[in-house]
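Novice: only geometry, no sequence info:
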């Protein structure tokens, strides 16, 4: 493959005016467009990008370099060769049948063959082409590339306990809300009992529940056992038109709550649960650090308002029409 272009155009042998036109430099929107539409070349089973003005596209080069470490080469994994006449495809050394080359699948036959570098041009038909596997049409699209990159970059979350962590992370809600919900489920919130386990000095009075002042603060107590928390959950259940038993464990409460409706309602119920947890935590912090009074009505109003702003992501039709109707009841239509 050719050597990578210099990061400093002035170091090239061409003049400054010529180097400023290099495809490896993106200085304006038109440059981005030219780079994004750069021509992708194949060299054996590898890919390189060539810009529209004879240089390499730095934009595409960076995109192709993503996930070449742990996640593998995401671009190569999504490309499959469609063999036509075979004038550009090596019979033994390139992947054109299945996921491996014939050299790898039949090493003894490859060793006996005298034409190890030969092409398959005798097959006839239309010209060889590369197909994008991530899209059913076979054509590359930014949407499917983004999805492939997201899947490659997503961390592997242990699920030995059988819990569906992917359901939590794909919640169509604010990232802060999803992260707070995940911390609660993983027992990683900075509640007073967790801080004490980390040897953070906390007095007996400071370790009490900020909301009720009658029990030591823990994840289970703060979000699910405290009477004030129970009142919040009861109002939310009435608001969405559901009935549930109050579980005192985080995972038990999450599973019971998110399974109250039909399959198509799970994303909405997961969003309601995550939003309620997040808003409760924020009001707890206001009470603890800013000496703000507990205000259940303000908390419920914030939960409903935030869910209203996220409602389009839930892909559900609510029986309520308009914000006023939503605020009164978010009962889901059948």
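Specialist: Everything's here; your move. In this text, all values refer to a predicted model and were calculated from it rather than measured experimentally.

Novice: CA atoms for contacts and neighbours, from now on please.
Specialist: Noted.

Novice: Give me the distance between the residue most central in space within the chain and residue 144.
Specialist: What sits nearest the mean C-alpha location of the chain, by C-alpha atoms, centre = their mean, is residue 150, with 5.0 Å. Per C-alpha to C-alpha, to the nearest Å, residue 150 is found 10 Å from residue 144.

Novice: one step back: give me the contact list for the helix or strand where the residue nearest to the centre of the chain lies.
Specialist: Applying DSSP states H and E as the criterion places residue 150 in helix 142-153. Contacts with helix 142-153, where a contact means C-alpha atoms under 8 Å, 6 or more residues apart in numbering, come from 66-67, 71, 74, 134-135.

Novice: Relative to residue 164, which of those residues is nearest.
Specialist: residue 71 (21.8 Å; C-alpha to C-alpha).

Novice: Surely that closest one is within a strand?
Specialist: No: counting by DSSP: H, G, I helix; E, B strand; the rest coil, residue 71 is located in no strand; its state is coil.

Novice: which residues touch it?
Specialist: Applying C-alpha under 8 Å, 6+ apart, the residues contacting residue 71 are 152-153.

Novice: quick one: it and residue 6, what's the gap?
Specialist: Residue 71 is 27 Å from residue 6, by C-alpha to C-alpha.

Novice: and residue 74, how many neighbours?
Specialist: 21 (other C-alpha atoms under 10 Å).

Novice: Confirm for me that it is in contact with residue 132.
Specialist: No: here residue 74 does not reach residue 132: they are 11.4 Å apart, not a contact under C-alpha atoms under 8 Å.

Novice: Can you pull the residues that touch both of the two?
Specialist: Taking C-alpha under 8 Å, 6+ apart as the contact rule, residue 74 and residue 132 have no neighbour in common.

Novice: Verify the stated contact: residue 189 with residue 183.
Specialist: Yes: using C-alpha under 8 Å, residue 189 is in contact with residue 183, at 5.4 Å.

Novice: The structure to be compared is supplied as follows:
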């Protein structure tokens, strides 16, 4: 017996199963959610039958075809079994009830034989969306969600080196859902752009008609080999990127990541100027965007070579190397310490401008007890 809310919301699990359990008289919000999810899960559940006990023949979702009462009429099978009959009455550990050998019951036996049975005494649930029968949240979500075609802006928001917090800002901007000043209530007096202080702040002005943001975006395009002025609207800019840079090539990744990082950093700078009264020069904003691009590009396992990629590298516009080599990936395993002992694992890195070391202390059960990280800024020259 379990209680998940006020009196009247008790659930007695000892007398019935979750699939046939009636809704409590006064269910809590959580209990109502469980019962709603039950209806969605039934089509994706079946069982590998062992002893068949506690499995109701007609109402339990044990058969791959679904609940039998919804597949075939109980009276059409000539089994003479009540609606509360258990599966064990006709099948028990790989043995059928001799009554099913009667020729008139052949149709019923053929249907029942399509079930999944095992040699043990256990009735094992099977999650049908997964090949191995194990439940996963991913397969559950895919089985119940409505799958719509991808919107045209999908590739500008979700790609292999996107940053989630930046992706959310870009997604909102492409939907025209950012709270720019032109969308604020009428009683707000100052609606000028905080970056240029010359025009009304709107989405299309901020990206990239404003003098500050236009300079940043032109500088990014120039470093990628394109010299042009920004389009008048953000949607036009996004359409140009989608049409010009398709696929997962280096230049496409650089431009798409630059577009995402530029929108995020410009929006971040706008908020800093409004809410914190702090400003950063546009050259520093550009430097942050370039650093973001380089950091993400260097996370790629493979960097394919191309003439345009080598041209960017030769001009030193982006500080990363293109290579047709696959980076070496090391897989490490952790060995537990002896009982009542702890183990410390550490790693360190060294570059020309900084050094760092970190460590993790765990007990014999693998539980984390403490961790540390130290970073030093250094000045080093190589002879």
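Specialist: The structure has been received and is ready for your questions. Nothing here was measured: the structure is a model prediction, and the numbers come from that model.

Novice: Overlay the chains and give the TM-score.
Specialist: Scored against TM-score structural alignment, normalised by the length of the first structure, the superposed chains reach a TM-score of 0.59; 271 aligned residues with a C-alpha RMSD of 4.9 Å.

Novice: Flag every buried residue along the top helix by length along the second structure.
Specialist: For the second structure, the longest helix by residue count, based on DSSP state H, is helix 250-271. Neighbour counts over helix 250-271 of the second structure (16 or more other C-alpha atoms under 10 Å) mark 250-267, 269-270 as buried.

Novice: I'd like to know which elements that helix is packed against.
Specialist: Under the contact criterion of 3 or more C-alpha pairs under 8 Å, 6 or more residues apart in numbering; DSSP states H and E, helix 250-271 of the second structure touches helix 154-157, helix 164-174, helix 211-223, helix 282-297, helix 307-314.

Novice: Any idea how far it is from the middle of the chain?
Specialist: How far helix 250-271 of the second structure lies from its chain's middle: 21 Å, per C-alpha atoms, centre = their mean, to the nearest Å.

Novice: which residues sit in contact with residue 169 of the first structure?
Specialist: 178-179, 182 are the contacts of residue 169 of the first structure under C-alpha under 8 Å, 6+ apart.

Novice: all helices for the stretch 1-150 of the first structure, in order.
Specialist: 16-19, 29-36, 58-65, 74-77, 102-105, 107-112, 142-153 (DSSP state H, counting those that start in this stretch).

Novice: so which of these comes closest to residue 259 of the first structure?
Specialist: Short answer: helix 142-153, nearest of these by C-alpha to C-alpha, at 25.7 Å.

Novice: distance between that closest one and the chain's centre?
Specialist: Worked out by C-alpha atoms, centre = their mean, helix 142-153 of the first structure lies 9 Å from the chain centre.

Novice: buried stuff in that helix?
Specialist: Buried positions in helix 142-153 of the first structure, judged by neighbour count with 16+ other C-alpha under 10 Å: 144-145, 148-149, 152.

Novice: Report the two of these separated the most.
Specialist: Taking C-alpha to C-alpha, no two of the buried residues of helix 142-153 of the first structure sit farther apart than 144 and 152, at 12.2 Å.

Novice: Residue 286 of the second structure and residue 214 touch, don't they?
Specialist: No: in this structure, residue 286 of the second structure is not within contact of residue 214 by C-alpha under 8 Å, at 11.3 Å.

Novice: In terms of packing, which of the two has more residues around it?
Specialist: residue 286 (22 against 18).

Novice: quick one: the equivalent of that one over in the first structure and residue 239 of the first structure, what's the gap?
Specialist: In the first structure, residue 286 of the second structure lines up with residue 300, judged by TM-score structural alignment. Using C-alpha to C-alpha, we find residue 300 of the first structure at a distance of 10 Å from residue 239 of the first structure.

Novice: which ones are touching residue 260 of the first structure?
Specialist: Here residue 260 of the first structure is in contact with 242-244, 269 (C-alpha under 8 Å, 6+ apart).

Novice: Using the three-state scheme, assign it.
Specialist: Assignment for residue 260 of the first structure (three-state DSSP): coil.

Novice: what's the spacing between it and residue 69 of the first structure?
Specialist: Taking C-alpha to C-alpha, one finds residue 260 of the first structure at 41 Å from residue 69 of the first structure.

Novice: I figured residue 266 of the second structure hits residue 213, correct?
Specialist: Yes: between residue 266 of the second structure and residue 213 a contact is recorded at 6.8 Å, counting by C-alpha under 8 Å.

Novice: So which bit of the first structure is the helix or strand hosting residue 370 of the second structure matched to?
Specialist: Element membership of residue 370 of the second structure [criterion: DSSP H and E] is strand 368-377. On the first structure, no counterpart of strand 368-377 of the second structure exists by TM-score structural alignment.

Novice: helices or strands up against that strand?
Specialist: Against strand 368-377 of the second structure (3+ C-alpha pairs under 8 Å, 6+ apart) you get strand 354-363.

Novice: Tell me the buried residues in the strand it packs on?
Specialist: Across strand 354-363 of the second structure, burial judged by 16+ other C-alpha under 10 Å covers 361-363.

Novice: same check, this time on stretch 287-302 of the first structure
Specialist: So stretch 287-302 of the first structure, judged by 16+ other C-alpha under 10 Å, has buried residues 287-288, 294, 296, 299-300, 302.

Novice: how far does that stretch sit from the chain's center?
Specialist: Distance of stretch 287-302 of the first structure from the chain centroid (C-alpha atoms, centre = their mean) equals 32 Å.

Novice: which residues touch it?
Specialist: Taking C-alpha under 8 Å, 6+ apart as the rule, stretch 287-302 of the first structure contacts 210-211, 228, 232, 235-236, 279-280, 283, 286, 327.

Novice: Tell me the one of the residues you listed nearest residue 78 of the first structure?
Specialist: For the contacts of stretch 287-302 of the first structure, the residue nearest residue 78 of the first structure by C-alpha to C-alpha is residue 279; the value is 40.8 Å.

Novice: In contact with the corresponding residue of the second structure for that closest one, which residues are there?
Specialist: When the second structure is aligned by TM-score structural alignment, residue 279 of the first structure is paired with residue 265. By C-alpha under 8 Å, 6+ apart, the residues touching residue 265 of the second structure are 285, 288-289.

Novice: Mind doing that once more with 10 Å?
Specialist: Residues near residue 265 of the second structure by C-alpha atoms under 10 Å, 6 or more residues apart in numbering: 166, 169, 213, 271, 285-286, 288-289, 292.

Novice: And for residue 243 of the first structure?
Specialist: With C-alpha under 10 Å, 6+ apart, residue 243 of the first structure has these contacts: 234, 236-237, 257, 260.
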